[in-house]
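# structure here, sequence nowhere to be found:
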C-alpha cells in the first residue's frame, strides 16, 4: 500500500486564506523532528500542516506554528503504529487519554490490539479496544482533535471523519474543502 504526503502552509487569514504546497520530504521520526522540518520549510511563524495518508487505512495531520508544540492527530492509531511513520504516533494519547501501542503476536505481527481494556485500564498490551455490537473497533483515533479548531475544523468534525470515513483520502479532501486547500491537495495527488 502506498503513502501520500503533502505539506501545506496558509497565506493570508480568515476567508482570504489561500494555501500553498511546501516542497519538503516527510521523513519518519518523532513529532519534534517532524516539527523542526516543518518549521524550517516556511519563513515565518505561520501554521504549517502536513497531511499523511496510508492508502485505505488511515490519515494523519501534523501541525506546527512558530514555537508552538507540534500537534498530531491520526484516524487509526493501531494501523498507523505498524507504518513507516510509527515513531510519529508512538506516544500519542488515545481517545481514552492513554497511549496507544499495537500489541504483537508471537511472530511479531500486529494483532489489532491497543493495550487498553474495555474499561480503559492499561493491560501490558494484551486487551482489545472497545468494540461496538457489530464487532467494529471504536475510537482508534489518537492525538489532538483540536489541532484545526482555530482554522475552522472542530474536534467533533475531525473525530467524525476519523471514525466514519472508510477512505482516508475522502476524509482529507473534506477537511481540505472546509479549510480551503482541497484543490491544492488534489493537485498533488
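Now that the structure is in, tell me what you want to look at. Because the structure is a prediction, the values reported are computed rather than measured.
# switch to C-alpha atoms for all contacts and neighbour counts from now on
OK.
# who are the packing partners of the longest helix belonging to the chain?
Using DSSP state H to define each element, the chain has its longest helix at helix 168-179. For helix 168-179, the packing partners by 3 or more C-alpha pairs under 8 Å, 6 or more residues apart in numbering; DSSP states H and E come out as strand 47-54, strand 58-65, helix 155-164, helix 182-188.
# tell me which residues of it are tucked away?
Of the residues in helix 168-179, those scored as buried under the neighbour-count criterion (16 or more other C-alpha atoms under 10 Å) are 168, 169, 171, 172, 173, 174, 175, 176, 179.
# structure B:
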C-alpha cells in the first residue's frame, strides 16, 4: 500500500494535499502532478512511501530539473512507482532486460524465427549467442540502500546525515524538520 502526498511551499507556509498516483507512469507524470499542486510555481515536494519498505521524495521547482531521493533502491525497484524513480536515478531508462529475453525461444531465436537463419542476413542470431549479451550494459543489480540527491532537503533544514538516518516514520520526520508535521498528518 502506498501513501503519497504533495507538500507545497507558498508565501504563507506549507500546504499539504494527498494525491492519487493512478495516472503516474513516468517521472514526467510525477513532475506534472507536483506542478498541478502548486499555484505559483512554488517548490513542491512529492512524498511517496510504500508500507515502511521505502520512501521517496521528488522535489520540483519552477523550470529546474526534478531532484529525487529514494531511501532503498532495491526495495523501491520492486514496486511500480519506485521502479520509475530508481530507473531514472540509475539510468536504466525504464528498460526491462527480462522483458527483452521473454520474446526469445529457449534456443535463442526470436519467436517465429528459424532455428538456422541465413548467416549473412541482417539481425541473424547465432545459435550459440549468449543471452547475457542482450542485457543492456547499464542494467545490473539494483543497489540496496539510498540513491539520489542526498542534499535534496539540506536547504530546508534536514541534513544529509539526518536524511540517511530516517527510520520507519520517515515522511513524518521530514515534515517535522520542515515545520509541516501537522499539515502532513492532516492529509495522512
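Cool, the structure landed. This one's a predicted model, so the numbers in the text were calculated from it and none came from an experiment.
# map residue 88 of structure 1 onto structure 2.
Residue correspondence, TM-score structural alignment: residue 88 of structure 1 in this structure matches residue 85 in structure 2.
# what about its match, neighbour count?
For residue 85 of structure 2, the number of neighbouring residues by other C-alpha atoms under 10 Å comes to 27.
# tell me the angle whatever helix or strand it lives in makes with strand 54-60.
Element membership for residue 85 of structure 2, per DSSP states H and E: helix 80-90. Between the axis of helix 80-90 of structure 2 and that of strand 54-60 there is an angle of 60 degrees, by axes from the mean of the first three to the mean of the last three C-alpha atoms, to 10 degrees.
# what lines up with residue 59 of structure 2 in structure 1?
The equivalent of residue 59 of structure 2 in structure 1 is residue 63 (alignment by TM-score structural alignment).
# what separation is there between residue 186 of structure 2 and residue 15 of structure 2?
Shown here: residue 186 of structure 2 relative to residue 15 of structure 2, a distance of 10 Å by C-alpha to C-alpha, to the nearest Å.
# these two: which is more packed in?
Comparing residue 186 of structure 2 with residue 15 by other C-alpha under 10 Å, the one with more neighbours is residue 15, at 16 against 10.
# my guess is the more buried one contacts residue 8, does it?
Yes. The pair residue 15 of structure 2 and residue 8 qualifies as a contact (C-alpha atoms under 8 Å) at a distance of 5.2 Å.
# what sits against the residue nearest to residue 61 of structure 2 when sequence neighbours are not counted?
Residue nearest to residue 61 of structure 2 in three dimensions, not counting chain neighbours: residue 43, with 4.6 Å by C-alpha to C-alpha, 6 or more residues apart in numbering. Contacts for residue 43 of structure 2 (C-alpha atoms under 8 Å, 6 or more residues apart in numbering) come out as 8, 9, 10, 59, 60, 61, 62.
# count the neighbours of the closest residue to residue 70 of structure 1 other than its chain neighbours for me.
Distances taken as C-alpha to C-alpha, 6+ apart place residue 64 nearest to residue 70 of structure 1, at 4.8 Å, with adjacent residues excluded. By other C-alpha under 10 Å, the residues close to residue 64 of structure 1 number 24.
# do the one 4 residues further on as well
For residue 68 of structure 1, the tally of surrounding residues (other C-alpha under 10 Å) stands at 11.
# tell me which residues in the helix holding residue 85 of structure 2 are buried?
Taking 16+ other C-alpha under 10 Å as the basis for neighbour counts, the residues of helix 80-90 of structure 2 that come out buried are 81, 82, 83, 84, 85, 86, 87, 88, 89, 90.
# hmm, the fourth one is touching residue 28, no?
No. Here residue 84 of structure 2 lies out of contact with residue 28, judged by C-alpha under 8 Å, at a distance of 9.9 Å.
# sounds good, over and out.
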